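Trainee: Here is my input; please provide its structure:
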Amino acid sequence: MTAPVVADTLVMFRRCARRTLRSPDTLVISLTMPILVMLLFTYVFGGAIDVGGPYLNYVVPGIMLLCTGFGASITATSVCTDMTKGSVDRFRTLPMFRQALMAGHVTEGVIRTMAAIGIAVIVSVLLGYRPHAGLVGCVAAGAVITLFVLAITWIAVALGMAVDNPEAAGGLTYAITFIPYVSSAFVRTSTMPSWMRGFADHQPATPIVDTVRGLLDASGAGHWVAALLWCAGLAAIGFASAATIFARLAHH
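Mentor: Okay, the predicted model is just below:
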């Protein structure tokens, strides 16, 4: 059973990857927007923001989360396109793993988003970013980001199935991009008004970005438990929602 599942998922992954490559404008925007935001914050706002050290080192983990939001929008739009154009109905008639389409979208979305994060990190290194962590710290930070990307990609798949048109899917998932702005991704939450700080400290972006930042600058990952719990919880919600919607559609 395992071999057909993997084979069918790989077929759907290749299909999703080809679709993404056929839309170079969308792909370029998703890859370049986080870099432009990094340049904006580093060279326009960074000089006015005191984070106790080089602002570029502070902001890079936040840019990783922005890449996740942009990537989720592409995934949700692609899933919704399949749902509205009848692709799911056609695949359902084939002798294949029923959830292969979802798994393919998730696999392609995670790989694409991690590639975008990798490009953003390379650009940040060229600009002068220097993480102080060793190999273990960098691997641990990469693992946390990967879990977050996986969780948000499942959320994007569920949203893509839940809405009626690709424009709505893209709009809903773009909201994910704004979550890091009200967190410790770009400024310390201690500088925010008390009513906003309460939200910023208790939403998923803050513990995740703080954990990644602490791992990369070797200052300690004090919020790693909360970060992992948020990633696991979001992944469970996204997977359960996507599976429920897909099963309900299968009975129509």
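
Trainee: hey, let's count contacts and neighbours off CA atoms from now on
Mentor: Will do.

Trainee: Please verify my assumption that Val11 contacts Met102.
Mentor: No: the criterion here is CA atoms under 8 Å, and Val11 misses it with Met102 at 11.6 Å.

Trainee: With neighbour numbers in mind, choose between these two.
Mentor: A direct count of neighbours by other CA atoms under 10 Å for Val11 and Met102 places Met102 higher, at 22 against 14.

Trainee: Assign a three-state SS to the more buried one, would you?
Mentor: Secondary structure for Met102, judged by DSSP: H, G, I helix; E, B strand; the rest coil, is helix.

Trainee: can you pull the contacts of it?
Mentor: By CA atoms under 8 Å, 6 or more residues apart in numbering, Met102 lies in contact with Val157.

Trainee: in the strand or helix carrying Ala232, what counts as buried?
Mentor: Taking DSSP states H and E as the definition, one finds Ala232 inside helix 224-250. Neighbour counts using 16 or more other CA atoms under 10 Å place 224, 226-228, 230-232, 234-235, 237-239, 241-243, 246 of helix 224-250 among the buried residues.

Trainee: which other residues reach stretch 56-72?
Mentor: 30-31, 34-35, 37-38, 41-42, 46, 51, 109, 112-113, 116-117, 120-121, 124, 128-131, 145, 149, 152-153, 156, 173-177, 180, 184-186, 205, 209, 212-213.

Trainee: So which of those residues sit within helices?
Mentor: When DSSP state H defines the helices, the subset of these inside them is 30-31, 34-35, 37-38, 109, 112-113, 116-117, 120-121, 124, 145, 149, 152-153, 156, 173-177, 205, 209, 212-213.

Trainee: Now, of those residues, which are buried?
Mentor: 30-31, 34-35, 38, 109, 112-113, 116-117, 120-121, 124, 145, 149, 152-153, 156, 173-174, 176-177, 205, 209, 212-213.

Trainee: one more to line up against the first:
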Amino acid sequence: MSTPLTPARPARISLAVRDSSTMLRRNLLHARRYPSMTLNLLLTPIMMLLLFVYVFGDVMSSGMGGGHADRSEYIAYVVPGILLMTIGGTLVGTAVSVANDMAEGITARFRTMAIHRGSVLFGHVVGSVLQAIISVVLVGAVGVAIGFRSDAGVLAWIAAFGLLALVALAFTWIAVGMGMASPNAEAASNNAMPLILLPLISSAFVPVDAMPGWFRPIAEYQPFTPAIETLRGLLLGTEIGDNWWITVVWCLALAALGYRWSKARFDRDPK
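Mentor: Below is the predicted model of the structure:
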């Protein structure tokens, strides 16, 4: 009596890579065909950047500089925060896309197909991370156009890029879990709103030390603040301190949580 053969590990890896690539192409084509959400989410950080620089810039720089107004200093301060905020904004689109696939039965159909099960999740995650990085590059170009300058070396820029990719990866897994747990696209959009609001209550726009005492712990003990301070240190040469390893711990914990949550929801039998 013959027994079914289990594919060798190289064959399983090849299958996973092939199916994940297919799902990635599917998600990227979907985003290209429906660019309105991506465009709206991209315009939000750009508008916030222009608003805080050209409307509030003089006032904010005066408060931070002890009465000496220098808009260029505030541009340097605010751009790293806006870059992290850009990543938070793209996550709403990820959650909505996943929720649409769940509500329309596409995910249930994928469960029945002879494909690598993890490829459905990996396609969403990699596609979202790529969109987040592209959005960060575009917003960063706007920052350079309005006066942002950095003296960072090549290694610092590579580390900054790696930091942005790590943050995008960690929060994308959380967004995928939110999308899978949401009954429809509207609920997914609402559930993902905290991922946009967290950067607003971080050190993105003003230093934590300048915040009221009761509010300071909220801004200090959340994942975006150490990530923003690490990015500032890499690009502007400010003190990083413990922020880099706190950021790494946050990202690894969120990625693991999001992965387990998303996988559990995906493996759950449809009702």
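
Trainee: so what secondary structure elements neighbour the helix holding Ala232 of structure 1?
Mentor: Helices and strands touching helix 224-250 of structure 1, by 3 or more CA pairs under 8 Å, 6 or more residues apart in numbering; DSSP states H and E, are helix 135-162, helix 205-216.

Trainee: possible to save the ones you listed as JSON lines with distance to Phe199 of structure 1?
Mentor: Formatted as JSON lines, these follow (distance: least, CA to CA, whole Å):
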{"stretch": "helix 135-162", "distance to Phe199 of structure 1": "19"}
{"stretch": "helix 205-216", "distance to Phe199 of structure 1": "10"}
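
Trainee: Whichever residue in structure 2 pairs up with Met114 of structure 1: what's its closest spatial neighbour, skipping adjacent residues?
Mentor: Mapped onto structure 2 by TM-score structural alignment, Met114 of structure 1 lines up with Ile133. Nearest residue to Ile133 of structure 2, sequence neighbours excluded (CA to CA, 6 or more residues apart in numbering): Ala165, at 6.9 Å.

Trainee: neighbours around that neighbour, how many?
Mentor: 17.

Trainee: Hmm, it is touching Ile134, no?
Mentor: No: using CA under 8 Å, Ala165 of structure 2 makes no contact with Ile134, being 10.6 Å away.

Trainee: quick check: longest helix of structure 1.
Mentor: Every helix in structure 1 considered (DSSP H), the longest is helix 55-84.

Trainee: From Ile245 of structure 1, how far off is the aligned partner of Leu121 of structure 2 in structure 1?
Mentor: Using TM-score structural alignment, the partner of Leu121 of structure 2 in structure 1 is Met102. Met102 of structure 1 sits 11 Å away from Ile245 of structure 1, taking CA to CA, to the nearest Å as the criterion.

Trainee: Name the residues contacting each of these two.
Mentor: Both Met102 of structure 1 and Ile245 lack any common contact, where contact means CA under 8 Å, 6+ apart.

Trainee: which residue is nearest the middle of structure 1?
Mentor: Central residue of structure 1 (CA atoms, centre = their mean): Thr68, 2.4 Å from the mean position.

Trainee: That one corresponds to which position in structure 2?
Mentor: Aligned counterpart of Thr68 of structure 1 in structure 2: Ile87 (TM-score structural alignment).

Trainee: what about its match, distance to Gly65 of structure 2?
Mentor: Note on Ile87 of structure 2: its distance to Gly65 of structure 2, by CA to CA, is 28 Å.

Trainee: and what of Glu229 of structure 2?
Mentor: 18 Å.

Trainee: The two - which one has more neighbours?
Mentor: Legend: neighbour count by other CA under 10 Å for Glu229 of structure 2 and Gly65, higher for Glu229 (26 against 13).

Trainee: Who are the contact partners of the residue mapped onto that one from structure 1?
Mentor: In structure 1, the residue paired with Glu229 of structure 2 is Asp210, using TM-score structural alignment. With contact taken as CA under 8 Å, 6+ apart, Asp210 of structure 1 is in contact with 184-185, 221-223.

Trainee: of those residues, closest to Ser194 of structure 1?
Mentor: Ser184 (14.0 Å; CA to CA).

Trainee: which ones are touching the aligned partner of that closest one in structure 2?
Mentor: Residue pairing (TM-score structural alignment): Ser184 of structure 1 is matched to Ser203 of structure 2. Ser203 of structure 2 makes contact with 81, 219-220, 225, 228-229 under the criterion CA under 8 Å, 6+ apart.

Trainee: so stretch 212-219 of structure 2 matches what in structure 1?
Mentor: The alignment of stretch 212-219 of structure 2 onto structure 1 (TM-score structural alignment) spans residues 193-200.

Trainee: which residues are contacting the matching stretch?
Mentor: Contacts for stretch 193-200 of structure 1 (CA under 8 Å, 6+ apart): 182-184, 189-190, 206.

Trainee: Return the set of buried residues in that stretch.
Mentor: 197, 200.

Trainee: how far is it from where the chain is centred?
Mentor: 24 Å (CA atoms, centre = their mean, to the nearest Å).

Trainee: Equivalent analysis for stretch 124-131 of structure 2, please.
Mentor: Centre-to-centre, stretch 124-131 of structure 2 and its host chain are 9 Å apart (CA atoms, centre = their mean).

Trainee: what about it, how far off from structure 1?
Mentor: With mean CA distance after the TM-score superposition for structure 1, stretch 124-131 of structure 2 departs from structure 1 by a mean of 0.3 Å once superposed.

Trainee: Can you tell me the number of residues neighbouring the closest residue to Thr113 of structure 1 other than its chain neighbours?
Mentor: Spatially, and ignoring its direct neighbours in sequence, Thr113 of structure 1 is nearest to Gly71 (5.3 Å; CA to CA, 6+ apart). Gly71 of structure 1 has 29 neighbours, counted by other CA under 10 Å.

Trainee: How about Ala151 of structure 1?
Mentor: For Ala151 of structure 1, the neighbour count with other CA under 10 Å is 24.

Trainee: got the contact list for the residue lying closest to it once chain neighbours are set aside?
Mentor: Nearest non-adjacent residue to Ala151 of structure 1, counting by CA to CA, 6+ apart: Ala235, 3.8 Å away. The contact partners of Ala235 of structure 1, by CA under 8 Å, 6+ apart, come to 150-152, 154-155.
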